[in-house]
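Participant: here is a sequence together with a model predicted from it:
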Amino acid sequence: MRGADNHQLLSAFLDVLRYERQLARSTITTYQRLLEAHLDELEQPLNEVDQETLQRLLNRAHQCGMKSRTLNQHRAAWRGLYGWLCERGYMATDPAEALVLPKQRDKPLLKALSPDAIANLLRPPPDDEPLDLRDHAILELFYSSGLRLAELAALDASIAGKTSAAIRGKGDKTRNIYIGQAANQALARWLKVREGWLAPERAESALFISQRGTRLTHRGIQQAIVRYGKKFLPDQPLHPHMLRHSFAGHVLQSSQNIRAVQELLGHSSLNTTQIYTHLDFQHLSQVYDQSHPRARAKIKKK
């Protein structure tokens, strides 16, 4: 019953994560998926696994094309499991503690939009067509605040009109985001037509909704960005992270303050933020002469 013993230990470990450590549901789900796959690869009981076996599995996954981020997730899951086994006395030494990630090839530079492309993309729509107003507001908010896709999808309409707000982001961590003037203007235009999509019998708190009156899904937001981009920036494929990259790159180039960018993006490690130091925009226009011009510059009307 060797396999059953392994799965019983895994089940007990997941219960610890769930009830004692109270990790986020998404984290537990990820650990469960990775560790169940790990059990399928093992040919011995968990408490007989050594570091050489784990390192060989990690190296093989790398040779099969697994990216460094996923490899790191596997290593973190293994460290959690085997560390717990050691704490409970099932093992004398932790075979995952000294695992080394296989060396990765140089990462490709992040793709980001130039300031001129951003200026063209984020010009207000010429009419009050609700779909364009919603999608324009989505793009403005992505670029204004450096949000992740899941973070934007979770926003409620109560955020409109605020210049800053506390949100719960990746890893269930709370951080402050900042909402610029241009983004708030776009949100105000969207909220004027949003009610037309709400079902009378349904109360919906979501900031961005579908034409059925329900919270816009991650897929719906991605489709909105692609649709809007084809209409207003047809030569540039768009995705949510491209706007986040653009936000980070432009703020970093203007401010030269990588620590501030780290906090704005919600990165737990400065190493993650440092990739933005490689973004080189040769045509930074005078409009972007502050840390985030769309957030700070006054819009002059005469």
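Facilitator: Structure received.

Participant: okay, CA-based contacts and neighbour counts for the rest of this
Facilitator: Will do.

Participant: ok, Glu87 - how many residues close by?
Facilitator: Residue crowding around Glu87 was assessed by other CA atoms under 10 Å; the count is 13.

Participant: could you do Arg244 as well?
Facilitator: 22.

Participant: now do the contacts for it.
Facilitator: Under the criterion of CA atoms under 8 Å, 6 or more residues apart in numbering, the contact list for Arg244 reads 142-143, 146-148.

Participant: ok, structure two:
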Amino acid sequence: MTPAIQRYLEHLRVERRVSAHTLTAYGDALARLEKLADAAQRPLATLQSAHIQRFAAQLHGAGLGARSIALTLSGWRGFYRWWAQQPDAAGLASNPVEGVRAPRAARPLPKALAVDEAVALAMTETPSDGEAASVEAEALAARDHAIAELLYGCGLRLGELLGLDLAAGAESAGWIDIDDATAHVFGKGSKRRSVPVGGPALQALNDWLLHRPALAGSPDGGALFVSRLGNRLSPNQLRSRLKAQGDRAGVATPVHPHMLRHSYASHLLQSSGDLRGVQELLGHASIATTQVYTRLDFQHLAKVYDAAHPRAKRK
């Protein structure tokens, strides 16, 4: 990559402290930009809006979805905004990505579990001594139980949960104050928020902390959730374990971490109707992001109507 892009990615990693997943997405977007600019035989500093529009059309023609193109354009836009403030941006007249929009796409509804499915998944219990194959297996089961309870009971994002430490610290991305029953996390946009932790999640968490020493002889001993080898649990490891846990709980739909966040939001909204409160708990900057769950709530009410009202029954 060009030196400017390399420095921008380092700026995102060190100063903006974006997650590894976000950093990879930005790197992929800027790699696309370099490839398209090279094919057009245009230096990055000389690109204009017409070039960016053509590049977006080329990505669309290659099969990239509207949402992916929007994220790519967002990455390019952020890079040029940053570059314009750097000493080596003398040849940069303006941000060529400003005003360029991705193709419109219908926004899909988030996938949420039914209440009984989410509760069944979260209530998966640690096996007893007679059922556990080993101390390690029992510790892993306790960890997975605590993870499911926190994902569904607090609506945490995957990165927020994996960033939790045992205790608060200067470098901590998040921690849980058990005495105060509150999770403190570092979410999107470098925003901290506090979320209440319910009784079942606290009980599962305390159970995991009792079992954690069986796994934690690691260089990353400060992480709340660790792997079998004692390192901080990775996203892929969590996804795999959660999917297996959903299968054991009898959930028909393959379960992924964000599905439990969607379930948390949808079930809260169904019960309370407090859109602003749910927005705060989820850490959404805009209430428009939270409003998508009102559509899920309407779908739930429509199913109730279809099942219960005499005039709604279909022949």
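Facilitator: Cool, the structure landed. On a predicted model such as this, the values are computed, not experimentally measured, just so you know.

Participant: restricted to strands, list the contacts of Arg244 of structure 1.
Facilitator: Among those, no member is found in strands (DSSP state E).

Participant: for the residues you listed, work out which two are farthest apart.
Facilitator: Tyr143 and Arg148 (10.2 Å; CA to CA).

Participant: so between the two, which is more surrounded?
Facilitator: Using other CA under 10 Å, the more surrounded residue of Tyr143 of structure 1 and Arg148 is Tyr143, with 28 against 17.

Participant: so what does the more buried one match up with in structure 2?
Facilitator: Counting by TM-score structural alignment, Tyr143 of structure 1 lines up with Tyr152 in structure 2.

Participant: surely that match and Ser266 touch.
Facilitator: No - Tyr152 of structure 2 lies out of contact with Ser266 (CA atoms under 8 Å); the separation is 10.8 Å.

Participant: distance of Ala50 of structure 2 from Gly189 of structure 2?
Facilitator: Between Ala50 of structure 2 and Gly189 of structure 2 the distance is 30 Å, computed by CA to CA, to the nearest Å.

Participant: ok now stretch 149-158 of structure 1, how far from the chain's centre?
Facilitator: Between the centre of stretch 149-158 of structure 1 and the centre of its host chain there is 12 Å, according to CA atoms, centre = their mean, to the nearest Å.

Participant: which residues does it contact?
Facilitator: Contacts of stretch 149-158 of structure 1 (CA under 8 Å, 6+ apart): 142, 167-169, 205-208, 215-218, 221, 240-241.

Participant: show me where the stretch 201-302 of structure 1 has helices.
Facilitator: 218-232, 240-255, 258-265, 270-273, 293-296 (DSSP state H, counting those that start in this stretch).

Participant: ok, how many other residues are close to the equivalent of Trp190 of structure 1 over in structure 2?
Facilitator: Alignment note: Trp190 of structure 1 maps to Trp208 in structure 2; criterion TM-score structural alignment. Look at Trp208 of structure 2: counted by other CA under 10 Å, it has 24 neighbours.

Participant: superposed on structure 1, what's the mean shift for the strand or helix carrying Trp208 of structure 2?
Facilitator: In this assignment (DSSP states H and E), Trp208 of structure 2 forms part of helix 199-211. Its aligned residues in structure 1 lie a mean 1.5 Å from helix 199-211 of structure 2 after superposition (mean CA distance after the TM-score superposition for structure 1).

Participant: how about that helix: buried residues?
Facilitator: By 16 or more other CA atoms under 10 Å, the buried positions in helix 199-211 of structure 2 come out as 201-202, 204-205, 207-209, 211.

Participant: would you turn those residues into TSV with distance to Ala37 of structure 2?
Facilitator: As requested, the buried residues of helix 199-211 of structure 2 are exported to TSV (distance: CA to CA, whole Å):
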residue	distance to Ala37 of structure 2
Ala201	50
Leu202	52
Ala204	52
Leu205	51
Asp207	55
Trp208	51
Leu209	52
His211	54
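
Participant: Thr294 of structure 2: which of the residues you listed is nearest?
Facilitator: Distances from Thr294 of structure 2 to these, taken by CA to CA, are shortest for Ala201, at 25.9 Å.

Participant: how many residues are close by the closest residue to that closest one other than its chain neighbours?
Facilitator: With sequence-adjacent residues excluded and distances taken as CA to CA, 6 or more residues apart in numbering, Ala201 of structure 2 is closest to Glu149, at 4.9 Å. For Glu149 of structure 2, the tally of surrounding residues (other CA under 10 Å) stands at 28.
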